[in-house]
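Asks: quick one, what's the 3D model for this:
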Amino acid sequence: MVPSNIVFIAGHARLPQGMAAKNVYDTLTITAEIERKYGVILEASCTLATEHGSDFIGRLLRGISLADGVEEATSLLQAQYKGKAINALTAAVKDLQLQFQSLKEDDSHNVRIFK
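Replies: Just a heads-up that it's a prediction; the model follows:
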């Protein structure tokens, strides 16, 4: 059973032409298990064409807090991923952070309703 303080969210972005993954997917998706209160990424994966690529991105993002914004994640991606999907990965991380912010807004709204 998954603890109630863990949520699963996804960020999406378009893939560039000429990528192997483009033959399977039109978009790149980063999925992540997030600790709800602090926004820390516990596990992440993505729809790159290889399992190795997905695992690498997961390890790179693990431990980053989306509550602090996306600067750390995008800096790590820019520094350590050297492939055609860099812009899509960066956009998907930004969308992941937007999904987290939306979740936090929903949480704060629900707290006000049920108090």
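
Asks: please count neighbours and contacts with C-alpha atoms only from this point.
Replies: Noted.

Asks: mind checking the SS state of Pro30?
Replies: Pro isn't right for residue 30; it's Ile. strand (DSSP: H, G, I helix; E, B strand; the rest coil).

Asks: one more sequence to fold, the one below, so I can look at both together:
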Amino acid sequence: MNNVIFIAGHARLPGGMAAQSMFQTLTVTAELDRRYGVILECSCTLATEHGREFINQTLRGYSLRDGIEGPVKAIENNYSGKAKNAITAALKDLYKQFEMLQKEND
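Replies: Purely as a prediction, here's the structure:
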């Protein structure tokens, strides 16, 4: 399992959402291949299992070594819901965590 890393990104949820009553923030987590930065599995704190699985299917396979633009665009083009901005912000935060890990390992 040394070739897999786990990182998380966080963002504030908008008011009026089901998930917002449970959490103040949305979290996106990802298991990444350490060498290539590919998202192997991904999850988030959306309220429904269906939503969480959709995010996983949408983001799986992207390499963070290629930047965060691809995953963000995938969410912007394919997800329509109140949490869209929070998901993209959490992805950007997750990417910052990835960049910090890369700098530490260089």
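
Asks: tell me, how many residues neighbour the counterpart of Ala8 of structure 2 in structure 1?
Replies: Residue pairing (TM-score structural alignment): Ala8 of structure 2 is matched to Ala10 of structure 1. Neighbour count for Ala10 of structure 1, taken as other C-alpha atoms under 10 Å: 20.

Asks: pull the residues that contact the helix or strand harbouring Ala10 of structure 1.
Replies: For Ala10 of structure 1, the host element (DSSP states H and E) is strand 6-14. Strand 6-14 of structure 1 has contacts (C-alpha atoms under 8 Å, 6 or more residues apart in numbering) with 26-36, 88-89, 91-97, 99-100.

Asks: write the ChimeraX selection for whichever of these are buried.
Replies: Per 16 or more other C-alpha atoms under 10 Å, the buried members of these correspond to this ChimeraX selection:
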select :27,28,29,30,31,32,33,34,35,36,88,89,91,92,93,94,95,96,97,99,100
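
Asks: give me the subset of the contacts of strand 6-14 of structure 1 lying in helices.
Replies: Taking DSSP state H as the definition of helices, the contacts of strand 6-14 of structure 1 contribute 88-89, 91-97, 99-100.

Asks: now, among the residues you listed, which is nearest to Gln78 of structure 1?
Replies: When these are compared for distance to Gln78 of structure 1 (C-alpha to C-alpha), Leu89 wins out at 9.5 Å.

Asks: counterpart of that closest one in structure 2?
Replies: Match for Leu89 of structure 1 (TM-score structural alignment): Ile87.

Asks: what do you get for Ala79 of structure 1?
Replies: In structure 2, the residue matched to Ala79 of structure 1 (TM-score structural alignment) is Asn77.

Asks: what's the mean distance for the helix or strand containing that match versus structure 1?
Replies: Using DSSP H and E, Asn77 of structure 2 sits within helix 69-78. Superposed on structure 1, helix 69-78 of structure 2 shows a mean distance of 0.6 Å to its aligned residues (mean C-alpha distance after the TM-score superposition for structure 1).
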